[in-house]
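>>> fold the following.
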Amino acid sequence: MVGTASNAGLRRKAKIARDEQEARAMSPLRALRLATEKTADASFSLVLSVQGIERALVDHAGLLKMVPDGVLLLLLDGPDGAVGVMTLDAATLAALIEMQTVGQVLARPLRERPLTRTDAAMAAPLVDGILHRMSQHLLDHPDAYWTCGYRYGAMIDDRRSLGMALGAPDFHVFRLPLDIADGLRSGEVMLALPQRLAPSVTTNGTDAGEISAQLQERVLDAPVRLDAILCRLSLPLSDFGRLAVGDVLPLPSDALREIAIEAAGRQLVATGRLGKVDGMRALRLTNPDHRLTPVGSPDLSAQAAPPRSAKGPSSAVITPQAPNDYSPETRPDHDLKRPDATGSFGAAADDLQPYAFNDGPAAA
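This is a model prediction of the structure:
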């Protein structure tokens, strides 16, 4: 009796020292130990002490070799279809059953017997409690992506069936030697969780999806320059060299009705017509809903614009046209005009009166 008490005292001292060492930082090993001891006490009133944890990374075949005979095999359901396993040896299982039936661990030898679904049901609270508490301890830990989110699934009969149920190529394996009821019995629990790929994160821990959303927001807030093009003219170099202040460049009669709205690289964004709103120059878009098209593409320049009503843009779908781009052979008379003595450009300028969008079809 004295020897038993002395051993129990040594175990308590060792546990205190281990607690102090592990208290500096949470880890999967410490989380698993704390979760196991706490669950045994809270759910079964069972004094259970983890004597040390062995951790290894093994492949599928190596895991099956580590599973001993005569243990209870319990599958674990994890996130995204992940499947793990927890095993309980006969001594641990017997202690759980005895605490639930007679309220104490009996000092008697264990007898060998087949394991049943009833055994699995009586052990399920221990399994779920360990997994839940372990997840709570590791919520903010870098290893949370492969340690958290598991729960009890089902009992499986043998090692062969276990091998078929486990689909991952590699597993994190934890073996927990247990001291049960202050040395009255020794047992072992093994936990195996599949190795999973770490989620994509940045150096500051931000999720890749969040980075993509932030980048999209910044891009959409960037300024975009749009140019309104009345028309494009081609002049002989000799006329270009004679340009002077006051010269008049003749524009086509539909210049105000066929204004091209272009983005960078002369990409056609929309078409519009020039007018006035509250006395200020304005553009009314006539066809903004089409994909960006390079200005001057053959399929657009060959199409004629559909008719428009005098009261506003046509309700029909309008195919955008490239702005007028006259070559020397097709351009209108390019003779340069200068204002007369009264400062007027003549009647031709009257053809270019802008529409007043809020005062009627034409400006006075």
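>>> C-alpha only now, for contacts and for neighbours.
Noted.
>>> which residues does residue 71 contact?
87, 88, 89, 90 (C-alpha atoms under 8 Å, 6 or more residues apart in numbering).
>>> and the gap between it and residue 116?
According to C-alpha to C-alpha, to the nearest Å, residue 71 stands 11 Å off from residue 116.
>>> for residue 125, same thing?
16 Å.
>>> okay, the two: which has more neighbours?
residue 125 (17 against 12; other C-alpha atoms under 10 Å).
>>> how about this one, so we can line them up?
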Amino acid sequence: MTAASTDVIRRKIDRARPTQAEGAPGADRGWRLALARAARDAMGLDLDFRSLTIARQSLAEILETVPDRALLALLDGPQGGLGVIMLGATVTATFIEKQTLGRLSAQPPVPRKASRIDAAMVAGVIDRALQGLDEALVEEADLVWAGGFRYASYLEDARPLGLMLEDEAYRVLSAEVVLGDGGREGRVILVLPAAGRGASPVLAPDIAEADIPQFTEALSAQVMQAGCRLDAVIGRLVLPLHQIMALQVGEVLMLPTAGLDRVSLETVEGRHLVPARLGQHRGMRALKLSEAVTGRSAAPVVLRPLVQPASEEPPAELRAAG
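Now for the predicted structure:
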């Protein structure tokens, strides 16, 4: 066999060999695990991947592959980088149905255009999946371009993407997923800038060269990761037991110092930590802290009990509130 014929055969073999997806196996494996766990933990929904491809595409190519009636969510990333996640109509409808009804019907959902309310309901699942991707890539090189993104806003259609996204190369993770036991199928497309702008991965230190951490430091790290419940208290009222037993229907209990801008963030024991203001964030109730939380101790806030008999006329502000 001549050298020329050998080169021809070698080129044919190389052309037939499938190319490894760019960014695999780190981003490939990480996104599979992160999205499946987010659907399971947030909604109790089984999500399996039928296929996942990772490719480098231009902005023009991305705009041509937007699924019909897809939910488009803009993602905010490190150093001002922007990405986008596209949920197919079946995926969006299944997420909403599982959250609202707690189960999936036997009939497939009717295709419809996603709304801003739909985006608000799935924003938590998207953020949970992206956070899981960060955790899966903490020691992977793909963390530089795939890490640090979170839900930013909802887009009604794909037209603004041509103006909002920079005209650069993007890494596109296109997945075909199966939802629930009914075998519903849909698409999930994650588009992130190919140029890495995120933090570098944290490489595992060499145990032979690294110093062994002290027991107290390791214990402190474990304790600081433990969960802690905090209560947001708008007002507190302390009454004698005989006065509580004498309460009647229609009686009004006055909270003179209560207010939406005077919320107290407290521990389960009633210790005041920091003042806050009640508001909302992405359609959910939220607290905005008025100052930083410190290690100082403070006495619990106790309001003087005031009871207004039912026979007395309630104040004007209560009558206006109904």
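>>> where do the strands sit along the first structure?
48-50, 54-59, 72-77, 83-88, 151-156, 170-180, 185-194, 227-229, 259-263, 267-277, 280-285, 293-294, 355-356 (DSSP state E).
>>> wait, which of those is closest to residue 8 of the first structure?
strand 170-180 (10.0 Å; C-alpha to C-alpha).
>>> tell me which other helices or strands the closest one touches.
Applying 3 or more C-alpha pairs under 8 Å, 6 or more residues apart in numbering; DSSP states H and E, we find strand 170-180 of the first structure packed against strand 48-50, strand 54-59, helix 60-66, strand 185-194.
>>> wait, which of those is closest to residue 170 of the first structure?
Of all those, strand 54-59 comes closest under C-alpha to C-alpha, at 4.2 Å.
>>> hmm, who's touching that closest one?
Taking C-alpha under 8 Å, 6+ apart as the rule, strand 54-59 of the first structure contacts 29, 169, 170, 171, 172, 173, 174, 175, 176.
>>> and of the residues you listed, the nearest to residue 273 of the first structure?
Distances from residue 273 of the first structure to these, taken by C-alpha to C-alpha, are shortest for residue 169, at 66.1 Å.
>>> which residues does that closest one contact?
59, 60, 194, 195.
>>> please name the nearest non-neighbouring residue to the third one.
Once flanking residues are discounted, residue 194 of the first structure sits nearest to residue 171: 4.2 Å by C-alpha to C-alpha, 6 or more residues apart in numbering.
>>> do I have it right that the one you found meets residue 190?
No: assessed by C-alpha atoms under 8 Å, residue 171 of the first structure is found out of contact with residue 190, at 12.0 Å.
>>> next one: the residue nearest to residue 167 of the first structure when sequence neighbours are not counted relative to residue 301 of the first structure, how far apart?
Counting by C-alpha to C-alpha, 6+ apart, residue 83 is the residue found nearest to residue 167 of the first structure once chain neighbours are left out, at 7.3 Å. Distance check for residue 83 of the first structure against residue 301 of the first structure: by C-alpha to C-alpha, it reads 63 Å.
>>> kindly report the same for residue 270 of the first structure.
14 Å.
>>> so between the two, which is more surrounded?
Between residue 270 of the first structure and residue 301, residue 270 has the larger neighbour count (other C-alpha under 10 Å), namely 25 against 16.
>>> could you measure from the more buried one over to residue 228 of the first structure?
10 Å.
>>> aligned partner of residue 14 of the second structure in the first structure?
Matched across to the first structure, residue 14 of the second structure finds no residue, judged by TM-score structural alignment.
>>> tell me, how many residues neighbour residue 14 of the second structure?
Residue 14 of the second structure, neighbours per other C-alpha under 10 Å, totals 10.
>>> which helix or strand contains it?
helix 3-16 (DSSP states H and E).
>>> ok, residue 218 of the second structure next?
Per DSSP H and E: helix 215-224 holds residue 218 of the second structure.
>>> give the aligned range of that helix in the first structure.
Helix 215-224 of the second structure maps onto no residues of the first structure, going by TM-score structural alignment.
>>> sorry, back to before: of the contacts of strand 54-59 of the first structure - the most surrounded one?
Most crowded among those, counting by other C-alpha under 10 Å, is residue 173 at 24 neighbours.
>>> all the helices of the second structure, in order from the start?
All helices of the second structure, identified by DSSP state H, fall at 3-16, 26-43, 59-64, 89-101, 116-136, 143-146, 161-164, 215-224, 241-245, 316-321.
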